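Novice: Model the structure of this input:
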Amino acid sequence: MTGRVASVNVGIVTEAAWAGDASGRSGIDKRPVEAPVFFRTDGLVGDFIGERSHHGGPDQAVYAYAGEDAAWWEADLGRAIRPGGFGENLTTHAVDVTGAVIGEQWAVGEVLLQVTKPRTPCTTFAGFWGVPDLIKRFTARATPGAYLRVVREGAVGVGDPIEIVHRPAHGVTLGEVFRALTLEPALLPRLLAADDLPEPVREKARRRLGESAG
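Specialist: I've put the predicted structure just below:
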């Protein structure tokens, strides 16, 4: 299955009352760039990340959102959303991001990426869009976008193909993880089958399963 990169987006410094970190600065406002961007294991060169306690790091080096899902939101909200409007580094075309399997690998330009976990909506996101109930609506829609690990560093540009080169047999999808952690706790046991799911997420699933059993 091959898609392509519709846009590569890097964050600028935004100062606002809704910004997440203590300094009131956020990198959620990602802007499309024309030239290829170098992807490192800790993120994109030139990408500002504000609240590093919750954003960035190897398991969240890249955030991807499907252009097809963005189009749904445009219709729902009745307004245009430019590439990067979800805070994503990669806007994809013809890639089933929500259906991606945890641990699957994407060859993108010179880079090899690995799907790690879904994005969890936050108040910064709601403030950036100016939609007070966005967290509730985003959760209900359950197309969260994918965080990815950079397995092989390199450059990525607009139009580069996105090819799924490995898909783990466990079959646990990004969408299942998101729904298990939000509105469908019955799915939590499935998460433990996904060995590539970051340990903090697996621990959260184990803790919730223990609480429900108790």
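
Novice: Please make it C-alpha for all contacts and neighbour counts, starting now.
Specialist: Will do.

Novice: Just give me the residue closest to the centre of the chain.
Specialist: residue 146 (3.2 Å; CA atoms, centre = their mean).

Novice: To compare against the first, here's the next sequence to fold:
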Amino acid sequence: MVQKQIELINFAVGLPSKMHFGEDKEMVTAICKEKVEECYLSKEGFRGDGVANLKYHGGPDRAVCVYPYEHYSLWEKEFQVSLPPAAFGENITVTNMLEQDVCIGDVYQIGDAIVQVTQGRIPCSTITNRTNVELKRIVETGFTGYFCRVIKEGIIRKDSKVELLEQQKNRVSILYTNEVYFHNPMDVEGIKKILEVPELAEDWRSRLTARLEKNAM
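Specialist: Predicted coordinates for the structure are as follows:
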């Protein structure tokens, strides 16, 4: 299959801060990231980037958050909203890296850094609070975005080239893992297929293993 050229549309980082939403509501979140010219990416994540909830965000397996740019127009049309850059709290907004094509374990070079896809994103209500895009629709479509770990640290710039270096041989896509995780929670064969991918994030490995054990009881 010929790989389409990937374009880095937006590059953003940000630390937790207060976000106002709804009628006089506020919360502390790092979803409101700001565009940057360049930033150093370490194993733990981007310098100057952070998360508010360490239980569900951050860590080496979730050092980089990626979201496909193609979904923006879909959500804007469906929910009659105008989405800001990095609307979903992603660091990297790209074209031609859709959930259906990107697989757990795939390796990409972005600027000087090299990253590896680890898991789909489990979206939370913070996204809806910021964007008015309904959480249930993100889950229904599987258009969640995904996370990467860092294989090689380095500087990424807003105009950095993004290149696929290596495809994982199992070819278990983010969309497939989302389908099993959200819609077929007791699909034993599907769970086993995902668990066979050694590069899968430990959090997802733990969650899916627990489901297998529960199913066997």
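
Novice: wait, the residue nearest to the centre of structure 1 sits on residue 99?
Specialist: No. Applying CA atoms under 8 Å, one finds residue 146 of structure 1 not in contact with residue 99, separated by 9.9 Å.

Novice: hang on, the earlier thing: and the residue nearest to the centre of structure 1? What does it align with in structure 2?
Specialist: In structure 2, the residue paired with residue 146 of structure 1 is residue 146, using TM-score structural alignment.

Novice: Now do the contacts for the closest residue to its match other than its chain neighbours.
Specialist: The shortest distance from residue 146 of structure 2 to any non-neighbouring residue, by CA to CA, 6 or more residues apart in numbering, is to residue 120 (4.2 Å). The contact partners of residue 120 of structure 2, taken as CA atoms under 8 Å, 6 or more residues apart in numbering, are 144, 145, 146, 147, 174, 175, 177, 178.

Novice: ok, now residue 30 of structure 2?
Specialist: Residue 30 of structure 2 is in contact with 14, 15, 16, 17, 50, 51, 52, 89, counting by CA under 8 Å, 6+ apart.

Novice: equivalent range in structure 1 for the lengthiest helix in structure 2?
Specialist: Of all segments of type helix in structure 2, defined using DSSP state H, the longest is helix 202-216. Across structure 1, the stretch matching helix 202-216 of structure 2 (TM-score structural alignment) is residues 199-213.

Novice: Have a look at how far, on average, the matching stretch is from structure 2.
Specialist: After superposition onto structure 2, stretch 199-213 of structure 1 sits on average 2.1 Å from its aligned residues (mean CA distance after the TM-score superposition for structure 1).

Novice: Looking for the alignment partner of residue 80 of structure 2 in structure 1.
Specialist: Under TM-score structural alignment, residue 80 of structure 2 pairs with residue 78 in structure 1.

Novice: which helices and strands does the top strand by length along structure 1 pack with?
Specialist: Longest strand in structure 1 by number of residues (criterion: DSSP state E): strand 2-11. Secondary-structure packing of strand 2-11 of structure 1 (3 or more CA pairs under 8 Å, 6 or more residues apart in numbering; DSSP states H and E): strand 30-33, strand 90-93, strand 161-166.

Novice: coming back round to it: tell me the residue in structure 1 aligned with the residue nearest to residue 146 of structure 2.
Specialist: Mapped onto structure 1 by TM-score structural alignment, residue 120 of structure 2 lines up with residue 118.

Novice: could you show me where the helices are in structure 1, in order?
Specialist: Along structure 1, the stretches classed as helices by DSSP H are 67-77, 123-129, 134-141, 174-181, 188-191, 199-213.
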